[in-house]
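# Below is the structure, and that's it, no one-letter string:
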């Protein structure tokens, strides 16, 4: 195991979390300059396994409801007046 600040070079394999997905990347070459995305993508190979099509996608929760949303929900849940 190396230190987090260790240099990365050609042939190194990196594993990291990106959102809820685990990515596995093999560095092919070191870039000489900061350039456009297609140039950067040519410097690594993505080894991340393809997700199983039978596995359901992760559930994405929306933003926290506002006070107005909660009031509207509570209003819709009240029984009708007789």
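Yes, it's here. Keep in mind it's a predicted model, so treat the numbers as computed, not measured. Residues are numbered from 1 along each chain as shown.

# From here on, just use CA atoms for contacts and neighbour counts.
Will do.

# How far off centre is whatever helix or strand residue 74 lives in?
Using DSSP states H and E, residue 74 falls within helix 67-77. Averaged C-alpha coordinates place helix 67-77 at 32 Å from its chain's average position (Cα atoms, centre = their mean, to the nearest Å).

# That one packs against which elements?
In terms of contacts (3 or more Cα pairs under 8 Å, 6 or more residues apart in numbering; DSSP states H and E), helix 67-77 is packed against no helix or strand at all.

# Can you give the contact residues for that helix?
For helix 67-77, contacts defined as Cα atoms under 8 Å, 6 or more residues apart in numbering pick out no residues.

# Quick check, central residue of the protein?
In the chain, the residue lying closest to the centroid (Cα atoms, centre = their mean) is residue 19, at 2.7 Å.

# before we go on, here's another structure to hold up against the first:
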């Protein structure tokens, strides 16, 4: 049974129903913050998505390019929500490459955890020396 409200649905409501954002408020804030683009331009929360429209959605580190396949104003389970859109193959490839690069970069930044008491003292003394040797430190 098709609901007449499914023909016209707000973009923020569709993003929420498609499970890109946990709440409509977050979806609206993302749209207003410039995280959702259609044809290279920022969108408004009240825009009505149409079948076949392509949106670029940024969420965290990820940027997805999706094509609207269905409209819904009701949030359902994840398997049903995934039927509302299709992510382009180029978008999937870009996200996988970015994930691999982040993981590779994170491997070079591994630490032993928090500094020990001795290391913390050394850091404080180093920072004090750095501040004391700075030209503007004598202005007081």
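Happy to help now that I have it. Only a predicted model underlies this, so the values are computations on that prediction, with no experimental measurement involved.

# re the thing from before, the residue nearest to the centre of the first structure corresponds to which position in the second structure?
Aligned counterpart of residue 19 of the first structure in the second structure: residue 60 (TM-score structural alignment).

# now that match: how far from residue 95 of the second structure?
12 Å (Cα to Cα, to the nearest Å).

# Over to residue 26 of the second structure?
For residue 26 of the second structure, the distance to residue 95 of the second structure (Cα to Cα) stands at 22 Å.

# do residue 55 of the second structure as well
15 Å.

# cool, residue 13 of the second structure as well?
From residue 13 of the second structure to residue 95 of the second structure the distance is 24 Å (Cα to Cα).

# Compare those two (neighbour count), which wins?
residue 13 (24 against 16; other Cα atoms under 10 Å).

# so who does the more buried one touch?
24, 27, 73.

# Assumed it was part of a strand.
No: counting by DSSP: H, G, I helix; E, B strand; the rest coil, residue 13 of the second structure is not found in a strand; it is helix.

# where along the first structure do the strands fall?
Taking DSSP state E as the test, the strands found in the first structure are 13-18, 21-27, 44-46.

# hang on, the earlier thing: please indicate which of the contacts of residue 13 of the second structure are buried?
24, 27, 73 (16 or more other Cα atoms under 10 Å).

# Among the residues you listed, which one sits closest to residue 106 of the second structure?
Of all those, residue 27 has the smallest distance to residue 106 of the second structure: 29.2 Å, by Cα to Cα.

# which element is that closest one on?
Judged by DSSP H and E, residue 27 of the second structure forms part of helix 24-32.

# Output the contacting helices and strands for that helix.
By 3+ Cα pairs under 8 Å, 6+ apart, helix 24-32 of the second structure packs against helix 11-17.

# so the helix it packs on corresponds to what in the first structure?
So helix 11-17 of the second structure is aligned with nothing, judged by TM-score structural alignment.

# How far does that helix sit from its chain's centre?
Counting by Cα atoms, centre = their mean, helix 11-17 of the second structure comes out at 15 Å from the chain centroid.

# Identify each buried residue in the helix or strand where residue 126 of the second structure lies, please.
Residue 126 of the second structure belongs to helix 117-132 when elements are defined using DSSP H and E. For helix 117-132 of the second structure, the neighbour count (16+ other Cα under 10 Å) marks no residue as buried.

# And it, how far out from the chain middle?
37 Å.
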